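J.: Whatever this is, show me its structure:
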Amino acid sequence: MSVKVTFLNDEELIIHDDTYISAWKSEDANDSNEYAYYAIGVPAGAREEGTALNSPYPVASLQGLFGSVDWFSLVRSPNKIYKTSAILSLTTI
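T.: So this is what the prediction gives:
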């Protein structure tokens, strides 16, 4: 089952069962980190790999993931990253 992600600017992405998702939470500087700002990777993966996204309800899985992270990409080594607050809707297709 696939899910369409619609953004506020009308851009759309289709996430299939074999789509690999990378995700990150943004963090502020702290005393133990030399960088002022950084992102922490969050385990995601692909539904077909049996990851935490492997649920009979793909929209609910993605809703939970996107609600708990700040950024995501649809590949393991991203050159384009999406801001989750720009998501307008998730639709099963």
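J.: Only C-alpha atoms from now on, for both contacts and neighbour counts.
T.: OK.
J.: now the residue nearest in space to the middle of the chain: how far from K83?
T.: Residue closest to the mean C-alpha point of the chain, counted by C-alpha atoms, centre = their mean, is F72 at 3.8 Å. Distance, F72 to K83, using C-alpha to C-alpha, to the nearest Å: 7 Å.
J.: isn't there a helix covering the residue nearest to the centre of the chain?
T.: No: with DSSP: H, G, I helix; E, B strand; the rest coil as the criterion, F72 is strand rather than part of a helix.
J.: Would you do the same for the sequence below? I want to compare the two.
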Amino acid sequence: MSIKLTLANNQVLTIDATTSLKAWKGTHDKDETTGKREYYAESIFADVLAKDDPADLLVALQGLLSHSDWFAVGPDFDQVFQSQAVVSLKAM
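T.: Got it, this is the predicted structure:
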């Protein structure tokens, strides 16, 4: 099974059971002395989603995207996508 992931700009990504993904959640720390905030993207995932059961890929991708702010698709991870830009997921 593979998943057709469509972004708001109509770009389409294809995710399958062997596709490596990375995902990040935005976070921040507040320096109690200065009151300034420092912002980070905390890594929350770096692996393939459904190596044990490819049939769960759609559900696993839904869960990952709902809990992450940004994601990237391997093998190069050279472009990062905002999770909110995902318009649809379709099992193929």
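J.: For the two chains, what TM-score is obtained?
T.: The TM-score (TM-score structural alignment, normalised by the length of structure 2) is 0.82; 89 aligned residues with a C-alpha RMSD of 2.4 Å.
J.: What separation do you get for F66 of structure 1 and S73 of structure 1?
T.: On the measure of C-alpha to C-alpha, F66 of structure 1 and S73 of structure 1 end up 11 Å apart.
J.: Please read the previous query as pertaining to G45 of structure 1.
T.: In terms of C-alpha to C-alpha, G45 of structure 1 sits 11 Å off from S73 of structure 1.
J.: Kindly report the same for T92 of structure 1.
T.: Taking C-alpha to C-alpha as the measure, T92 of structure 1 falls 19 Å from S73 of structure 1.
J.: what about those two, which has more around it?
T.: S73 (18 against 13; other C-alpha atoms under 10 Å).
J.: show me the residues around the more buried one that make contact.
T.: By C-alpha atoms under 8 Å, 6 or more residues apart in numbering, the contact set of S73 of structure 1 is 21-23, 80-82.
J.: I'd like to know which of those residues is nearest to V5 of structure 1.
T.: Distance to V5 of structure 1, by C-alpha to C-alpha, is smallest for Y82 among these, at 10.9 Å.
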